[in-house]
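Undergrad: Give me a model of this one.
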Amino acid sequence: MEEIKQIICQAEDKIAKWAEEISDYIYNNPELSDEEYKSSAYLVKKLRSIGFNVTYPYLGFDTSFKAEYCSDNEHNGKTVAFLAEYDALPGYGDAHNKTAHACGHNWIAGSTMAAARSLKDISRYFNGKIILFGTQSEEKTGSKVNFAELGAFDNIDAVLQMHLGRVNCVDTTAMAMTDYTFEFYGRAAHAAKEPEN
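TA: I've put the predicted structure just below:
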């Protein structure tokens, strides 16, 4: 197991600059939900250039995609998928462009691209399929829900998501898996839907 960890870390180290360039591009070209045409096209081009087969657009969503790489021709192994986000928020940018990546989706795009590429680069050590889903409009409609309803995650052994936080952790409590009832009073507010509040 330690040998595999070392191989993965070496693969990640080799592509760190590549991942940073992706994050920087997405950060410097912020696009609102359902308008991520530059971002999605850029990510698709990068994925195709490293050997992924890409379906774009995907499931009828203009700026979503599904990128696949199979380590063997017969696909005898497991399938792991990563979820990339790349939409920005309104109202957080400067006077020139009021749109900005205030929620870190540029970093999520770069990191999930790096994770998928790292696995691809060491795929000679395992049989399986690597998928990267480009999930548009996460700040507005949450396309992952649509993906699930349309069967995109069927027959996948593990789907991995990441997000920015104060600490690094692999195992965290997912409140989305537990039912809670909250009652709020006051004005509705969300950074993407009602930035004025």
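
Undergrad: When you work out contacts or count neighbours from here on, use the C-alpha atoms and nothing else.
TA: Will do.

Undergrad: Residues contacting whichever helix or strand A116 is part of, please?
TA: According to DSSP states H and E, A116 maps onto helix 105-121. Under the contact criterion C-alpha atoms under 8 Å, 6 or more residues apart in numbering, helix 105-121 has outside partners 8, 11-12, 15-16, 18-27, 47, 50, 69, 71, 82-88, 130-132, 161-164.

Undergrad: Equivalent analysis for stretch 136-154, please.
TA: Applying C-alpha under 8 Å, 6+ apart, the set of residues contacting stretch 136-154 is 32-34, 36, 59, 61, 63-64, 85-89, 135, 159, 192-193.

Undergrad: Another for comparison:
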Amino acid sequence: MTHKTHCTLDDVVDLEPGLREIRQHLHQHPELSNEESATAALVADKLRALGYQVTTGVGGYGVVGTLRSGPGTRSIGIRADMDALPITEQTGVSYASQTPGKMHACGHDGHTSMLLGAAEQLARSKNFSGTVHLIFQPAEEIGFNSGAERMLAEKLFDRFPCDAVYGLHNHPGYPVGKMMFRSGPFMAACDTVNITIHGKGGHAARPHMAVDPILVAGSLVVSLQSIVSRSIDPNETAVVTIGSLHAGHASNVIPETARLEMSVRSFDAGVRKILEDRIRTLVENHAAGYGARAEIDYVPGYPVLVNHDRETAFACEVAKELLGEENVVENLPPISGSEDFAYFLQQKPGCFLRLGNGDSAALHNPAYNFNDESLTFGAAYWTRLVERYLAD
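TA: Reported below is the predicted structural model:
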């Protein structure tokens, strides 16, 4: 190899208009988890045109683009997610979603576009020696049986060997061009708990002849909050949120059932187990105390995302080279959101990092929009990371 330098922001400036066009096209045409057919087709077409070996249909609509250069034997994987959310957009932008009730409210349109930008720069410079696998993953937002799980079930890393794997997510509230890292536990495990309280329906005027599941559910909402404050070590982090409570249809009728839906988050496997045990025990006994019965559907979600020390240090070093030390946060506090990239990190060493999205609305908000000024930062970073990892 004759190259003596690695990718800079100046190297990808010319890609910016095309990346913006791709990103805004994807934004206009969002596809939910397990529906990403058009997005996957666009990605595959772009990669083929750049000379990548392209494999489609991996774990659903997953696409893997493979490029080799030089005699190097090492390999690296870079992942971007592709799916949108069931949210009605309220951004007011000219390229807003054309599909009612669906929008890219988490920036996966930007993640996909940035990685396509890196794909183009890597293909035209080939300033590396080894193999790069660009992994475009479906169904990150679904919460369980996700795209990452299904890609791994279809032997992703056997078919596309990677010595390390990397991914990123945009981060509202931090300036564009700033990157954030953390080694070790970084993003939370997230479990979903569906609870049905079975009581005895009756007339609102004769509550003594019924078993009111709404009363049980209402008092249970308060009692469940005691788990974090009284059963979890104060030095640990845990979240128990009841996001949904439904019961009854008429003011003069005591219903038969009430249903609660909960999100439970933690950063430690031991804490995760305590939360499940305490929730099950508390819910069952609480309902029994009122003469009701509780049915619990405990759905395990994504595990804790744990970044590997060496790979995180390397990724952080590359960011400092590209952006300057003043634009790199080395020890960002843990994030209570969850991410199925955690499954990749259970099988391969790697790092999941954050990229500033400026002063945008929060993720999963109908007013959220990915910041197109981030596109060249992401494309340049992924290119330089691959070049540095696969240096000759």
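
Undergrad: related to what we said a few turns ago, in strands, which of the contacts of stretch 136-154 of structure 1 fall?
TA: Cross-referencing the contacts of stretch 136-154 of structure 1 against strands under DSSP state E gives L89, V159.

Undergrad: Can you go through the contacts of stretch 136-154 of structure 1 and name the buried ones?
TA: 32-34, 36, 59, 61, 63-64, 85-89, 135, 192 (16 or more other C-alpha atoms under 10 Å).

Undergrad: Return the member of these nearest to H75 of structure 1.
TA: L59 (22.8 Å; C-alpha to C-alpha).

Undergrad: so what's that closest one up against?
TA: F147, L150.

Undergrad: Give me the neighbour count for A164 of structure 2.
TA: Residues lying near A164 of structure 2 (other C-alpha atoms under 10 Å) number 20.

Undergrad: ok, it touching G350?
TA: Yes: in this structure A164 of structure 2 lies within contact range of G350 using C-alpha atoms under 8 Å: 5.1 Å.

Undergrad: Can you pull the residues that touch both of the two?
TA: E311.

Undergrad: okay, the helix holding A116 of structure 1 sits on what stretch of structure 2?
TA: Alignment note (TM-score structural alignment): helix 105-121 of structure 1 is matched to residues 108-124 of structure 2.

Undergrad: residue in structure 2 matching F133 of structure 1?
TA: So, by TM-score structural alignment, F133 of structure 1 is matched to I135.

Undergrad: Give the helix, strand or coil label for its match.
TA: strand (DSSP: H, G, I helix; E, B strand; the rest coil).

Undergrad: For L83 of structure 1, see how far away L89 of structure 1 is.
TA: 18 Å (C-alpha to C-alpha, to the nearest Å).

Undergrad: on that earlier part again, which one of the buried ones among the contacts of stretch 136-154 of structure 1 sits closest to E3 of structure 1?
TA: Using C-alpha to C-alpha, those come closest to E3 of structure 1 at E85, 31.0 Å.

Undergrad: All the helices of structure 1, in order from the start?
TA: For structure 1, applying DSSP state H gives helices covering 2-14, 16-28, 37-49, 105-121, 143-149.

Undergrad: Out of these, which one sits most buried?
TA: Most buried of the helices of structure 1, by mean neighbour count (mean count of other C-alpha atoms under 10 Å): helix 105-121, with a mean of 23.

Undergrad: could you check the angle helix 2-14 makes with that one?
TA: 130 degrees (axes from the mean of the first three to the mean of the last three C-alpha atoms, to 10 degrees).

Undergrad: ok, average deviation of helix 105-121 of structure 1 from structure 2?
TA: With mean C-alpha distance after the TM-score superposition for structure 1, helix 105-121 of structure 1 departs from structure 2 by a mean of 1.4 Å once superposed.

Undergrad: That helix vs helix 37-49, what angle?
TA: Using the same axes, to 10 degrees: helix 105-121 of structure 1 against helix 37-49 is 10 degrees.

Undergrad: coming back round to it: would you mind confirming that the match of F133 of structure 1 makes contact with I78?
TA: Yes: here I135 of structure 2 reaches I78: they are 5.9 Å apart, a contact under C-alpha under 8 Å.

Undergrad: more crowded one of these two?
TA: I135 (26 against 23).

Undergrad: and the more buried one, how far is that from G378 of structure 2?
TA: From I135 of structure 2 to G378 of structure 2 the distance is 15 Å (C-alpha to C-alpha).

Undergrad: L260 of structure 2 too?
TA: On the measure of C-alpha to C-alpha, L260 of structure 2 and G378 of structure 2 end up 40 Å apart.

Undergrad: Neighbour count for those two, which is higher?
TA: G378 (25 against 20).

Undergrad: can you tell me the helix or strand for the more buried one?
TA: helix 375-389.

Undergrad: just checking, what packs against that helix?
TA: With contacts taken as 3 or more C-alpha pairs under 8 Å, 6 or more residues apart in numbering; DSSP states H and E, helix 375-389 of structure 2 sits against helix 16-28, strand 75-81, helix 108-125, helix 309-323.

Undergrad: Kindly reformat those as CSV containing distance to G184 of structure 2.
TA: Formatted as CSV, those follow (distance: least, C-alpha to C-alpha, whole Å):
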stretch, distance to G184 of structure 2
helix 16-28, 31
strand 75-81, 19
helix 108-125, 23
helix 309-323, 7
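
Undergrad: Of all the ones you listed, which one is nearest E387 of structure 2?
TA: helix 108-125 (8.3 Å).

Undergrad: report the angle between the axes of the closest one and helix 375-389?
TA: 50 degrees.

Undergrad: chain center to helix 108-125 of structure 2: distance?
TA: Offset of helix 108-125 of structure 2 from its chain centre (C-alpha atoms, centre = their mean, to the nearest Å): 19 Å.

Undergrad: how far off strand 75-81 does that helix point, in degrees?
TA: 150 degrees.
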